[in-house]
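Chemist: model the structure of this input:
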Amino acid sequence: MASPPPSPSSLGLLAVKRHEPELISPAGATPRELKTLSDLDGQEWLRFVLPLLLFYPNSPSMEGQEDPARVVKGALAMALVYYYPLAGRIREGPDHKLVVDCTGEGILFVEADADVNLEELGDSMRPPCGFLDEVLCNVAGSGDIIGCPLLSVQVTRLRCGGFILGIRLNHTVSDIFGLKQFLEAAAELARGAHVPSRLPVWQREILNARDPPRVTCTHHEFDDIVIDTGSAAIMSDPKNMAHRSFFFGPREVASIKKRLPHHLVSRSSTYELLTACLWKCRTIALEIKPDEVVRLSCVINAPGLGVPRGYYGSTSVIAMVLSKAGHLCTSPLGYAVELVKKAKEMVSEEYVRSFIDASVIKGRPKHMTVRNYAVSNTTKVGFEEADFGWGTPVHGSVASAFPWISSYVKYKTRKGEEGIVVPMMLPERAMQRFQEALAKMIDEGTAADDHCGGDSTTIRSKL
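Modeler: Predicted coordinates for the structure are as follows:
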């Protein structure tokens, strides 16, 4: 496979020199078999490649002793003996059903070097990362879902002795929690363990449709919708899109909470508050006609399904609520908060079973539309146990923004303030309107701290 040529960051932050990409196969013998993904894994909305970055500091005990690329490469090979489906390839069978062909071909691996210290990166580590293309392996074809490596990994050594672990995950085979489990297993093996403390469990049949499938709940996410192709084309054109991220610390959250009626203040979580606020501001920014229906898709981890410890497939479903755009934009924030609460309350075990059944009956339709905003909360993932010998990463998260979905990311600023970062991707003019609407929502004034050459923005209430 040809390596893409090294290119300096368009932001001037770092230039990376890559070695030739290679495939890492399991370090021992593994079964050659077909393993079927669950009906939940095969959802259309999961058929994409998820980019993640983990940033590791220098460890004095490892300095001059070990090469992080060599250590990570060896640990991944050992972990693949247990997680051998990850070394295979996705195939598509009848009825759009996905299977993993456990070929043992391996995952894609690249080692690289960057002449920069971790400390120099500062808050540019938070998503959307402006130097993503430099630290993330993107060999031609590796972003496809069918017939390509399920994981692509790049280890970028830094001048200070630390390194960046860049990962591209085929989301159909695992979610971010499953990836965390795999990385923790590899890290344990790197530190000398003979067997991972948590062994992987496949058992994807647990989340298959019932026989016969039966829809018992309302699922607007599977409604037949007329898509505005013009708007969809605009949202899909990367040249037209602005990438920003917004930091919400305790002061921002407190400011937004002042917008709520008294009876909702103590009953509303930070997730509910931010989701309602962002949905409203995004709808205002897109200037959707008042009578048009807009949708909020909350990605929620499924409860009570008997999923065993060690399971690393997707366990999330979508809970969707609707509103007329005009009503959402002009109503008090409490209206949107109540809708978010409604979405969360819908998700029971029966809802999940009905969701899976509906997806099979409907032929696994796509969920994302131009008038839909999806939110995924990854603040509780945590990569604290992914210690390959250099200690835990100073930050690890989804690394990019997407047109239809925002991932909530736990983040600590270089000033030590903890909060949530939300990456956002919108057309440039809509992004300007979004920032204005959000500033009004926070209400106490704003100050913008730009990082990554303007690709990240902090909405900050005045002190």
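Chemist: make it CA atoms for all contacts and neighbour counts henceforth
Modeler: Will do.
Chemist: list the contacts of the nearest residue to Y56 once chain neighbours are set aside.
Modeler: Nearest residue to Y56 in three dimensions, chain neighbours excluded: P393, at 4.4 Å (Cα to Cα, 6 or more residues apart in numbering). Contact analysis of P393 by Cα atoms under 8 Å, 6 or more residues apart in numbering lists L54, F55, Y56, P57, F383, E384, A386, D387.
Chemist: distance of L199 relative to G389?
Modeler: From L199 over to G389 the distance is 21 Å, taken as Cα to Cα, to the nearest Å.
Chemist: just the closest of the contacts of P393 to A285, please.
Modeler: A285 has its nearest neighbour among those in L54, at 31.9 Å by Cα to Cα.
Chemist: remind me what the helix or strand harbouring E134 packs against, helices and strands.
Modeler: In this structure, E134 sits in helix 132-135 according to DSSP states H and E. With contacts defined as 3 or more Cα pairs under 8 Å, 6 or more residues apart in numbering; DSSP states H and E, helix 132-135 has these neighbours: strand 151-158, strand 163-170.
Chemist: please give the structure of this sequence too, so both can be compared:
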Amino acid sequence: MALPHIFSATVLSKNVVTAATKPSVERLPFSNLDLLFPENMTLSAYFCYEKHSSISTNEKTVTDVLKESLAQILNSYHVFAGEVVSNSMGEPELLCNNQGVDFSHAYADLELQELDHSYPDITVQGKLVPTIKRAVLSVQVTEMRCGGHVLGCTFNHQVADAYSANMFFLSWAECAKSIASMSYTPVFQRSLLNPRKPGHHDSCADNWYHPVQPLNGHKNKEKSQKGRYRRRTFYVEAQVINRLQAMATSGDEYRTKYESLVAYLWKFLAESVGDNNNTFKISIAVDGRTRLYEEGDPKASMMHNYFGNVVSTPYSEASVGELKAMPLTKVADTIHKLKVDATTPEHFFSVIDWVQEKRPKKVIPKFLLGKSKEGTVVLVSSGMRFPVSMIDFGWGKPIFGSYYFPCGDEIGYVMPMPSVRREGDWVVFMHLQGNQMAAIERDAAHVFRPLHPSYINGLMINSHDHAQC
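Modeler: Presented below is the predicted three-dimensional model:
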């Protein structure tokens, strides 16, 4: 593959944006599900916007609009203007003190249409998404030569999961357009995730999660393995996803598109680069907001707007030899069962109770322990509710949006998201071992196509042509 254009983003100014209405200082504890995420783990998202006529006719610049609306929306999402501190037990918690969001304004001498999303380490990391140094949330607006711009955001994953970030992005965009009734009013009531009394947990919690104190050994291991993993962004066409689903479904046993993609990846990677004697663990991310309380319970409606982490990451493992021998339908059955077992109130409260039993020890999902001498692990998350097309601040919807997860060099990570350019297509961010990524690029190119500018620009040309007809 040809490498993308090499460019730099020059930071023109840096500011700190605080909530417009100064809130009172308060401490907000992390829930037991927040505590499952390592400290300092971050997740980024970015959105690309073409130059729009409303921008040039408005006296305010893009940066002005974003900063002013950010200050307003931080009144509701005050946790993003706070900081993570330690409580008396040495555990992390949020100090909501309105220290503010780091906000940078940058310029890149590049046409938006030249931006190659297939190599995010070259075009995104350190250029279009900011790093977090002190804040819980950092924002960067990068102007492009063509008049378009990129909005990049990085947040502390221990504070918010992707669902919470999606709530924030949508609320921020609605605030910028002065929409009176926002789609989400965040709920921070931690008692919704209180452990049971008496607490109890099943064996799955012991199998899927692990106490670690401290994490230094894991970090050193990451450093020694640095450089072995690669990041790429692909797109998968709708008809290909439908074909995978048909291949993974047997008889009346319906499998979702997500389950089918996970099953395909697990089997493909095992067949391509796996050693028959090693194990291969696959982990999935399950959101618990609709799982914890029965419909009709007032707590169920509150969970819909809950801000924080409500994610479980169960995993399954099999030997590479077993995966090679299993038909895709059987692999999909395994993924389906894994998901079903983790979508019950008992599962989530069992995990909550397990963390409570281990506190104040640090705990993490076992998949974050990464590669061992026995095999490897890949987490397949889901960004299918990523509302890219709805993140419109008043100058039109983004032409592209994606998450970017700078994982360490110990675990594989895959995040499928909907394409904003063509309905039914998916965008898939991947962080995999070098030999796994090489196999994807070499032998699965009919499924995962590099997200070069031609994909987005071709659709842009088509949309302009249709508009002129």
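Chemist: state the three-state secondary structure for whatever residue of the first structure lines up with N309 of the second structure.
Modeler: Counting by TM-score structural alignment, N309 of the second structure corresponds to S314 in the first structure. What DSSP: H, G, I helix; E, B strand; the rest coil gives for S314 of the first structure is coil.
Chemist: if we can go back for a sec, among the contacts of P393 of the first structure, name the ones in strands.
Modeler: L54, F55, Y56 (DSSP state E).
Chemist: which residue comes closest to the first one once chain neighbours are left out?
Modeler: If you skip the residues right next to it in sequence, L54 of the first structure has G396 as its closest partner in space, 4.1 Å away by Cα to Cα, 6+ apart.
Chemist: list the contacts of V321 of the first structure.
Modeler: With Cα under 8 Å, 6+ apart, V321 of the first structure has these contacts: H220, R295, L296, S297, L339, V340, K342, A343.
Chemist: can you select the buried ones from the residues you listed in PyMOL?
Modeler: Buried residues among the contacts of V321 of the first structure (16 or more other Cα atoms under 10 Å), as a PyMOL selection:
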select buried, resi 220+295+296+297+339+340+343
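Chemist: save the contacts of V321 of the first structure as TSV, and put in secondary structure too.
Modeler: Listed next are the contacts of V321 of the first structure as TSV, based on three-state DSSP:
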residue	secondary structure
H220	helix
R295	strand
L296	strand
S297	strand
L339	helix
V340	helix
K342	helix
A343	helix
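Chemist: quick one: the strands in the stretch 201-350 of the second structure, in order.
Modeler: 209-211, 229-236, 279-284, 286-287, 311-312, 315-319 (DSSP state E, counting those that start in this stretch).
Chemist: quick one on the thing from earlier: the residue nearest to L54 of the first structure pairs with which position in the second structure?
Modeler: Using TM-score structural alignment, G396 of the first structure pairs with G401 in the second structure.
Chemist: so who does the closest residue to K180 of the first structure other than its chain neighbours touch?
Modeler: Closest residue to K180 of the first structure apart from its sequence neighbours, by Cα to Cα, 6+ apart: F383 at 6.3 Å. F383 of the first structure makes contact with K180, E184, T392, P393, G396, according to Cα under 8 Å, 6+ apart.
Chemist: what remains of those residues once you look at the second structure?
Modeler: Here is what carries over to the second structure from the contacts of F383 of the first structure, by both residues aligned by TM-score structural alignment, their matches' Cα atoms under 8 Å: T392, P393, G396.
Chemist: so of the residues you listed, which ones are in strands?
Modeler: Counting by DSSP E, these place G396 in strands.
Chemist: got TSV for the kept ones among the contacts of F383 of the first structure, with distance to A276 of the first structure too?
Modeler: What follows is those, written out as TSV (distance: Cα to Cα, whole Å):
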residue	distance to A276 of the first structure
T392	33
P393	31
G396	25
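Chemist: L265 of the second structure pairs with which position in the first structure?
Modeler: So, by TM-score structural alignment, L265 of the second structure is matched to L278.
Chemist: and Y413 of the second structure, by the same measure?
Modeler: Using TM-score structural alignment, Y413 of the second structure sits opposite I405 in the first structure.
Chemist: burial check on the residue lying closest to Q189 of the second structure once chain neighbours are set aside, number of neighbours?
Modeler: Take Q189 of the second structure and drop its neighbours on the chain: the residue closest to it by Cα to Cα, 6+ apart is Y306, 7.6 Å away. Neighbour count of Y306 of the second structure, defined by other Cα atoms under 10 Å: 23.
Chemist: can you find the partner of M144 of the second structure in the first structure?
Modeler: Aligned partner of M144 of the second structure by TM-score structural alignment: L158.
Chemist: nearest residue to the middle of the first structure?
Modeler: The centroid of the first structure falls nearest to V398 when counting by Cα atoms, centre = their mean (4.4 Å).
Chemist: distance of that residue relative to M125 of the first structure?
Modeler: V398 of the first structure is 11 Å from M125 of the first structure, where distance means Cα to Cα.
Chemist: returning to what we had before: in contact with the match of M144 of the second structure, which residues?
Modeler: L158 of the first structure neighbours (Cα under 8 Å, 6+ apart): D113, A114, D115, V116, N117, L118, I164.
Chemist: from A75 of the first structure, how far out is the closest residue to it other than its chain neighbours?
Modeler: Setting aside the residues directly before and after it, L158 of the first structure is nearest to A114 in space (Cα to Cα, 6+ apart), at 5.3 Å. As judged by Cα to Cα, A114 of the first structure and A75 of the first structure stand 22 Å apart.
Chemist: with I318 of the first structure instead?
Modeler: Distance of I318 of the first structure to A75 of the first structure, given as Cα to Cα: 34 Å.
Chemist: can you check L158 of the first structure too?
Modeler: Distance, L158 of the first structure to A75 of the first structure, by Cα to Cα: 20 Å.
Chemist: just K17 of the first structure next, same as before
Modeler: Taken as Cα to Cα, the span from K17 of the first structure to A75 of the first structure is 23 Å.
Chemist: which one's more surrounded, these two?
Modeler: A75 (23 against 19).
Chemist: what does the more buried one align to in the second structure?
Modeler: Match for A75 of the first structure (TM-score structural alignment): S69.
Chemist: give me the spatial nearest neighbour of that match, chain neighbours excluded.
Modeler: Nearest one to S69 of the second structure, counting by Cα to Cα, 6+ apart, is A176 at 5.0 Å.
Chemist: count of neighbours near the residue in the first structure that the one you found lines up against?
Modeler: Under the alignment (TM-score structural alignment), A176 of the second structure pairs with A190 in the first structure. If you count neighbours by other Cα under 10 Å, A190 of the first structure ends up with 22.
Chemist: pretty sure V79 of the second structure is in a helix, no?
Modeler: Yes: the assignment for V79 of the second structure is a helix, going by three-state DSSP.
Chemist: that'll do, ta.
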